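A.B. asks: sequence-free structure coming up:
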C-alpha cells in the first residue's frame, strides 16, 4: 500500500527533513506510483544526505534511464564504485541493459559477466548475454548455451525459451525451435505472438497446413480487432499470399496509420510487385516517423525504411532516388552491415 506508506513517511519527514531512510523510502514509493518528479526529488535528497550509500544512486539511475540515459549510467557507475558486491549486483545488471539500449554491447557483456560472477544463477543476466550473441555477434551456439543456463536457473522463464527458439531457428535447427516455442505457449497460452512464431517454424519445416492452423489460433487469443488484423496479415505472409497480406495491412493502416504499419505495408507491396505503391507508403511512414523538431535525430528505425525505399527505387530504375535513400540509411545507422 504505497499511498499509506507515503502518509507515514510524511509524518517522519515533517519532524526531520534530513531523515535519510524516510526520504529514500518515500522516493521509492513515489516511484512505484509513477510520480516521477517527487520520486526524483526525494531520492536526490537522500543522495545529498548520505553520498556514501550506493542505494539512492541505484534507484535514481533506474528513474532516469529512459529519459536521461547518460545521467543514469553515471549514477549506476557511482553506485558500483561504492559497492560492487553481491548486494549491489542489480546495478551491474541494469547498467548492462542500459548499455544494450545504447548499442554498447561489448560494455553490456562485461557487466552481465560481472553479474554472473556475483550470482551465477541470475537467469536474466544469462538471457541478456544470449540476446547480445543472438542479435549482434551472431554466435548462435553461445546464445543457446546462455539461454539454456537461464532455463536451468529459472525453469518457468518464458523469455529464455522464446529466445532460445529464435537462436535454434537461426541455426536451422527447426525441430528444437518448434519444441521451445511449444513450451513457451504452454506457459503463456494467451500470447498470440507465440502462435505466429510457431507457425513460422512449421512453415519452414514444410508443414504448411499445421502452420496455417497454428497462426490462425492468434485470432482466438488476441483481444483487439486491430491485433487480429495484423496477425491475419502475418498468416498470409507466411503462406506467401502477398495480395491478401497487402489487403490486411491496408485495413490496419486505415484504422491507425502508424510508421511501423505503413512500413510493413510497403514491404508487403514490394513482395506483391506493387513497387510504386510501396514507395508511396515508405515515404508516408517516414513522414509519420519524422521528429517534431528539426534538430532531433531521425529514429534508428527509419534506417530500415530508407533501406527498403532505396531497394524499391532500384527495382523501378530510379537510381538517383535509390542512392539518396540508401545514403540516408547509412547516415542514420552507419554500422549496419546490411545497409552498407
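C.D. replies: That came through, no problem. Quick caveat, the model's predicted, so the values are computed rather than measured.
A.B. asks: CA only for contacts and neighbour counts going forward, please
C.D. replies: Will do.
A.B. asks: now do residue 330 against residue 303, distance only.
C.D. replies: 7 Å (CA to CA, to the nearest Å).
A.B. asks: so which of these two has more stuff around it?
C.D. replies: Taking other CA atoms under 10 Å, residue 330 and residue 303 do not tie; residue 303 has more neighbours (24 against 19).
A.B. asks: which residues of the stretch 151-300 of the chain fall in helices?
C.D. replies: Ranges of helices in the stretch 151-300 of the chain, per DSSP state H, counting those that start in this stretch, are 158-170, 174-187, 192-204, 208-216, 218-221, 225-238, 242-255, 259-271, 275-289.
A.B. asks: tell me the helices and strands packed up against the first one.
C.D. replies: Using 3 or more CA pairs under 8 Å, 6 or more residues apart in numbering; DSSP states H and E as the contact test, the elements touching helix 158-170 are helix 123-132, helix 140-153, helix 174-187.
A.B. asks: counting by contacts, list what the first one packs against.
C.D. replies: Taking 3+ CA pairs under 8 Å, 6+ apart as contact, the helices and strands that helix 123-132 lies on are helix 89-101, helix 105-118, helix 140-153, helix 158-170.
A.B. asks: and the angle from the last one to helix 123-132?
C.D. replies: Read that as helix 158-170. 20 degrees (axes from the mean of the first three to the mean of the last three CA atoms, to 10 degrees).
A.B. asks: now helix 158-170: buried residues?
C.D. replies: Neighbour counts over helix 158-170 (16 or more other CA atoms under 10 Å) mark 158-169 as buried.
A.B. asks: that helix: how far from the chain's middle?
C.D. replies: 15 Å (CA atoms, centre = their mean, to the nearest Å).
A.B. asks: specify the angle between it and helix 140-153 in degrees.
C.D. replies: Using the same axes, to 10 degrees: helix 158-170 against helix 140-153 is 150 degrees.
A.B. asks: name the residues that touch helix 158-170?
C.D. replies: 127, 130-131, 134, 140-141, 143-144, 147-148, 150-151, 174, 176-181, 183-184, 187-188, 201 (CA atoms under 8 Å, 6 or more residues apart in numbering).
A.B. asks: hold the first one in mind and look at this next one:
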C-alpha cells in the first residue's frame, strides 16, 4: 500500500541552513512494544513473583526483561532475555528485545545478529525490521536502513517509528515532500508524541514554510516540555526571524534540558548576551 521511492544518492549536505537540529528519534524506541511491562519496582516485583510460580515460562522472563530494560537495568534484562531464549529458542520477540538491549549497551554486532535471528524466525515481524533499520541508520548504512523501514511499512505496521525513521532518511537526502508524508503518518499513529512534529517542522523549514514549522515545534513543546530538540527547533525559527532574545531563551532551555545537545550549545553561543 506504500509507494516505493528509492534513496538513490543521499545528499546529506542538502539539509540545513537548519544546522544540526535533525530529529534523532532515539527516544521513541521501545522494547518490542510490550506495553504491559513498566520499569517500576512494583511491576518488576510482581513479574518476579510470576516467575517464581512458573519458572519455565519464557514469556514471563521476556516481559520482566522488558521491564528491566525500561528501568535501565540492562544486565538484568539481558539475563532474562537469555533465559527466555533458552526456554524457547524460537521466540522472535525475545531476540528482538535482546537486540535492543545490546544496542543500548553499545554492542552493535550482537544487536544485528539478534535482529537477523528474529527476522529469520518470523519474516513478518515488523518490530525487528524497524530495530534493525535504526541500527543501520545510525551506522550510516542508509540504503539498508531504508529497505528495512520500507519492509515494515509494506507489512502494514502500525508502529510510528517506521514512518518517522524513513522520514528522517528522506529528510537527510533533501526529499522533503516525501519526508512530510511520512512524518504526517507517524503523527497520525502517535499524535501525543513530539518527534513527528519536530521532524515535520524541520522539513517545513527546509521548504521555506516557516509558519507551519513554527506551529509544529510549538506543538512538540506543548506535548512534552522536556525534549531539548523541540526548544532548539523553536529557537531556530526565532533566530531566523531576528528575534534573538527569544531565541536565546529557547536555546538556553534546550541546553538546560540536555547539556550535551550540540545544536543547543551552538545556539547559545551564537545568541549569548541577548537573553
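C.D. replies: Thanks, I have it. This one's a predicted model, so the numbers in the text were calculated from it and none came from an experiment.
A.B. asks: list buried residues within the contacts of helix 158-170 of the first structure.
C.D. replies: 127, 130-131, 134, 140-141, 143-144, 147-148, 150-151, 174, 176-178, 180-181, 183-184, 201.
A.B. asks: turn the helices of the stretch 151-300 of the first structure into CSV, including distance to residue 34 of the first structure.
C.D. replies: Putting the helices of the stretch 151-300 of the first structure into CSV (distance: least, CA to CA, whole Å) gives the following:
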stretch, distance to residue 34 of the first structure
helix 158-170, 26
helix 174-187, 30
helix 192-204, 29
helix 208-216, 37
helix 218-221, 30
helix 225-238, 28
helix 242-255, 30
helix 259-271, 28
helix 275-289, 27
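A.B. asks: can you say which of these is nearest to residue 50 of the first structure?
C.D. replies: Among the helices of the stretch 151-300 of the first structure, the nearest to residue 50 of the first structure by CA to CA is helix 158-170 (37.9 Å).
A.B. asks: what about the closest one, how far off from the second structure?
C.D. replies: Compared with the second structure after fitting, helix 158-170 of the first structure deviates on average by 1.1 Å (mean CA distance after the TM-score superposition for the first structure).
A.B. asks: pretty sure residue 43 of the first structure contacts residue 56?
C.D. replies: Yes. Contact criterion CA atoms under 8 Å: residue 43 of the first structure and residue 56 qualify, at 5.8 Å.
A.B. asks: where do the contact lists of the two overlap?
C.D. replies: In contact with both residue 43 of the first structure and residue 56: residue 24, using CA under 8 Å, 6+ apart.
A.B. asks: output the helices and strands packed on helix 123-132 of the first structure as a markdown table; include the columns distance to residue 223 of the first structure.
C.D. replies: What follows is these, written out as a markdown table (distance: least, CA to CA, whole Å):
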| stretch | distance to residue 223 of the first structure |
| --- | --- |
| helix 89-101 | 30 |
| helix 105-118 | 36 |
| helix 140-153 | 29 |
| helix 158-170 | 21 |
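A.B. asks: so which of those is nearest residue 220 of the first structure?
C.D. replies: Taking CA to CA, helix 158-170 is the member of those nearest to residue 220 of the first structure, at 20.7 Å.
A.B. asks: so the closest one aligns onto which residues of the second structure?
C.D. replies: On the second structure, the counterpart of helix 158-170 of the first structure by TM-score structural alignment is residues 160-172.
A.B. asks: map residue 199 of the second structure onto the first structure.
C.D. replies: Checking TM-score structural alignment: residue 199 of the second structure goes with residue 197.
A.B. asks: what about its match, how many residues close to it?
C.D. replies: If you count neighbours by other CA under 10 Å, residue 197 of the first structure ends up with 22.
A.B. asks: can you pull the contacts of the residue nearest to it when sequence neighbours are not counted?
C.D. replies: Among residues not flanking residue 197 of the first structure along the chain, residue 181 sits closest, at 7.2 Å (CA to CA, 6 or more residues apart in numbering). The contact partners of residue 181 of the first structure, taken as CA under 8 Å, 6+ apart, are 161-162, 165, 194, 197-198.
A.B. asks: could those be laid out in TSV, adding distance to residue 62 of the first structure?
C.D. replies: Output for the contacts of residue 181 of the first structure, formatted as TSV (distance: CA to CA, whole Å):
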residue	distance to residue 62 of the first structure
161	27
162	26
165	30
194	30
197	32
198	35
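A.B. asks: could you see which of those residues carry over to the second structure?
C.D. replies: Checked against the second structure using both residues aligned by TM-score structural alignment, their matches' CA atoms under 8 Å, the contacts of residue 181 of the first structure keep these contacts: 161-162, 165, 194, 197-198.
A.B. asks: ok, residue 220 of the second structure touching residue 230?
C.D. replies: Yes. Using CA under 8 Å, residue 220 of the second structure is in contact with residue 230, at 6.0 Å.
A.B. asks: more neighbours: the two, which one.
C.D. replies: residue 230 (32 against 27).
A.B. asks: between the buried residues of helix 158-170 of the first structure, which sits nearest residue 30 of the first structure?
C.D. replies: Taking CA to CA as the measure, residue 30 of the first structure lies nearest residue 159 of these, at 29.1 Å.
A.B. asks: how near is the closest one to residue 184 of the first structure?
C.D. replies: With CA to CA as the criterion, residue 159 of the first structure and residue 184 of the first structure are 8 Å apart.
A.B. asks: residue 225 of the first structure too?
C.D. replies: For residue 225 of the first structure relative to residue 184 of the first structure (CA to CA), the value is 24 Å.
A.B. asks: try residue 313 of the first structure
C.D. replies: Counting by CA to CA - residue 313 of the first structure and residue 184 of the first structure are separated by 41 Å.
A.B. asks: ok, the kept ones among the contacts of residue 181 of the first structure vs residue 102 of the first structure, which is closest?
C.D. replies: Among these, residue 162 lies closest to residue 102 of the first structure (CA to CA), at 23.2 Å.
A.B. asks: which residues sit against stretch 56-65 of the second structure?
C.D. replies: 34, 37, 44, 47-48, 50-51, 54, 76-81, 83-85, 87-88, 93-94, 97.
A.B. asks: just give me the residue closest to the centre of the first structure.
C.D. replies: residue 101 (8.5 Å; CA atoms, centre = their mean).
A.B. asks: residue in the second structure matching that residue?
C.D. replies: Under TM-score structural alignment, residue 101 of the first structure pairs with residue 104 in the second structure.
A.B. asks: measure its match to residue 217 of the second structure for me?
C.D. replies: Distance from residue 104 of the second structure to residue 217 of the second structure, by CA to CA: 28 Å.
A.B. asks: check residue 48 of the second structure too.
C.D. replies: The value you get for residue 48 of the second structure to residue 217 of the second structure, if CA to CA is used, is 42 Å.
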